Structures are given as C-alpha cells and as structure tokens.
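# got a sequence here, can you model it:
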Amino acid sequence: MVVANNKVVSVTYELRKNSADGEVIEIVKDDNPLVYIAGMGSLLPDFEANLMGKKLNESFTFSIPADDAYGPREESAIIDLPLQVFMVDGEVDYELVRTGQTIPMRDQDGNRLNGIVLDVNETTVKMDFNHPLAGDDLYFTGKIVGIRDATQEELEHGHVHGHGGHSHDEED
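Presented below is the predicted three-dimensional model:
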C-alpha cells in the first residue's frame, strides 16, 4: 500500500528551520505520530505532495520553500493594538501581556489567530500576527509508519478517528 488520496497515513518526522543543519523546530516520534487523511487538505499542500506515492516504512527527506509553506514575513501583520483591548474589569493582566508571550485572539471576522507580544508601553501593545515559521524554509526528514484505508465515517467527517485521531461523544 502507498500513500494516496483517502488513505490514513501515520508519519514520524523531524522538522528543521531552513536546512538539514538548521534549528530543530519539531520532532514527531513513533509513540505519537502525525496521523492524517491524504488528500483532505488538512496539511501544507507541499508536505502532502511530497509524501504521495511513498510506501510503508519508506523514509523521506524534502524541503518546502518559505513561500510554499507559511509565506514571507509580512510587516503588515505587525500592528499596535490599544492597551484597552487587553483590559478585563479595568485591569491589564501583565503576566499575559508581556514581551514574548503568545496570545490567542480573534480578528474582526471572528477568525482565530495567535499574536506574539513584541512590546508593551503605557498605551499600546505591539503584536506580531505572522506565523512563527513565516519567512523560513522547512526541512523535513522522516518515515511513513502507517497506511490504511480511511473508513467511510472518517471520509465523511474529514478527519481520522481512533488512535492518533479524533473521537466523538455518542451524542455526535
């Protein structure tokens, strides 16, 4: 069996920033592999494309250029927000609103996004809403550790069920 659309794929990998010698960003091991349904579009398109056709236990090495991963860093994604945005009951929680802290927020359309606090002063909080890996090439090495057919239910729901996937309460 090979990685193809509608297959449940389990992979282990090491992700490095920019090259084989770059900073290690993430390590996904055998005890908790990444499990996904190929072709559902839940992962970076180039990540999925590089795994298509691979066999069980086959190793892989590939890179994804920044423009095809999380895009370039955008200066327009760095904004100053009024300090009042972070007030609760007239107080600012400076344990939360401090340089280097990641804060989950929502944009004007209700979409979730994370911002990193770059600076705090008496009137504004400078936030960076770029993806943490924006501007970086991604370098992956890993192995295909599982391939199986997706169940009809998994295909209908668009995600993996069971070990390594999602489970539903009986009410769902």
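# please make it C-alpha for all contacts and neighbour counts, starting now.
Will do.
# which residues sit against stretch 31-51?
3-12, 28, 52, 60, 62, 64, 68-69, 145, 150, 158-160, 164-165 (Cα atoms under 8 Å, 6 or more residues apart in numbering).
# go again using 7 Å as the cut-off
3-12, 28, 64, 69, 158-160, 164-165 (Cα atoms under 7 Å, 6 or more residues apart in numbering).
# buried subset of the residues you listed?
3-12, 64, 69, 158-160 (16 or more other Cα atoms under 10 Å).
# quick one more, to check against the first:
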Amino acid sequence: MKIAQNAVVKMHYSVIDKDNNAIDSSMNEEPLEVIIGSGYLIPGLENALIGKEVGDAFNVTVPPSEGYGERHEGLMQAVPKSMFEGIEVEIGMQFRATTDDGEETVMILDIQGDDVLVDGNHPLSGIELTFDVKILEVREATADELAHGHVHSPGGCGHDHSH
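Have a look, this model is predicted:
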C-alpha cells in the first residue's frame, strides 16, 4: 500500500544539515515507526512520505519553515542566575521552563555575571535539513493506535490507559 494519512510507517532515516553534519540516524538502531498525521514528524518529512511504498528510498531537503521553524530572536532572553537555585549552570544545558505559551525547552547560551542567557528556539530551528529515508514497512494503523496517537508494539503500547 502507498503511504497516506493514518498509515503506520516503519523506516530507517538519517538526517544531516547543509554543512553535512550528522544530526540523527536510525541506521544502526531500531527503525522509526510512526503514524502519518499524528504530528510526530516535521511537516516537510511527512509530506515527502505520502505516496511512497515499501522498498522506496529517497532524499528530501526540508526548509526551516517545514521543519523546526525559523529562529525567533524574541525567544532569547536573559534571566537572573538566582532562578537556577542549587544548579551549577553551564552553557549548553537544557531545561524545561514554564512560559506564557506553556512548557518549552530552553537552552543556556551564555552566562554573563548574574545573568543567564537562555534560548527557547528549538536547537534545529533555522536549519535546512536533508533526510535520507528507506521505507521498510507500511500498514494501516489500528483503532487503538489512532486513539492514542502512537504506534503500539505487539502486546500493547507499554503503558496503562485505564486511569
């Protein structure tokens, strides 16, 4: 079958940035298994999968607008070091922060005296990404998988939905 909305796709992938730096890869690990339309994949990759079949292998380059978004300078801000009580802050550390837009991950960019410069942009925002994809399996998602929004391995989904 061809890949369409609500199909489960099992695939191997690798992704590089425009300078050929490896960002991520499943090639030496378990393949990625996702439901098309669940919002797990970035739009540019999901759109490229539509219509493909088992055995297809392809490359797709995804601009930031269809990936992790453009960078927004407004998401960078200085916060007082006192907010990180008891934590030895270092550049590159990531934290979950509660903002006006809900929970988001922020990364420490710089430490200037008593101020810590944090960045709420996704680490891959503003970056053009090239994916190398091989389709291993395509099937319809089950009703349970669609209800939960993720793929279930044989024997259930590994967590309890009863409460």
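# nearest to L133 of the first structure among the buried ones among the contacts of stretch 31-51 of the first structure?
Distance to L133 of the first structure, by Cα to Cα, is smallest for A69 among these, at 8.2 Å.
# ok, that closest one - contacts?
A69 of the first structure touches L44, counting by Cα under 7 Å, 6+ apart.
# where's the alignment partner in the second structure of it relative to F84 of the second structure, distance?
Under the alignment (TM-score structural alignment), A69 of the first structure pairs with G67 of the second structure. Per Cα to Cα, to the nearest Å, G67 of the second structure is found 31 Å from F84 of the second structure.
# cool, and E29 of the second structure?
36 Å.
# neighbour count: those two, which is higher?
F84 (12 against 8; other Cα atoms under 10 Å).
# who's in contact with the more buried one?
By Cα under 7 Å, 6+ apart, F84 of the second structure has no neighbours at all.
# just tell me what it corresponds to in the first structure.
F84 of the second structure maps onto F86 in the first structure, by TM-score structural alignment.
# what is the end-to-end distance of stretch 149-159 of the second structure?
Terminal-residue distance, stretch 149-159 of the second structure (Cα to Cα): 13 Å.
# with stretch 55-73 of the first structure instead?
By Cα to Cα, one end of stretch 55-73 of the first structure lies 35 Å from the other end.
# how about stretch 26-46 of the second structure?
Per Cα to Cα, stretch 26-46 of the second structure runs 17 Å from first to last residue.
# the first structure: helices as residue ranges?
45-51, 152-157 (DSSP state H).
# list the contacts for the residue of the second structure positioned farthest from its centre?
Going by Cα atoms, centre = their mean, the residue of the second structure most distant from its centre is G113, 33.1 Å out. The contact partners of G113 of the second structure, by Cα under 7 Å, 6+ apart, come to none.
# 10 Å - rerun?
80-81 (Cα atoms under 10 Å, 6 or more residues apart in numbering).
# do you know how far the spatially most central residue of the first structure is from I147 of the first structure?
By Cα atoms, centre = their mean, the first structure has its centre lying nearest to L43, at 7.9 Å. To I147 of the first structure, L43 of the first structure is 16 Å away according to Cα to Cα.
# show me where the first structure has strands.
Remark: strands assigned in the first structure by DSSP state E are 7-17, 24-28, 34-37, 59-64, 78-82, 87-88, 91-92, 102-106, 112-120, 124-128, 138-149.
# can you count the residues close to the residue nearest to D68 of the first structure when sequence neighbours are not counted?
In space, and not counting its chain neighbours, D68 of the first structure is closest to D46: 7.0 Å by Cα to Cα, 6 or more residues apart in numbering. Other residues near D46 of the first structure come to 15 when the count uses other Cα under 10 Å.
# what lines up with D46 of the first structure in the second structure?
Aligned partner of D46 of the first structure by TM-score structural alignment: G44.
# could you do N57 of the first structure as well?
Going residue by residue (TM-score structural alignment), N57 of the first structure aligns to G55.
# if anything else comes up later, I'll come back, but that's it for now.
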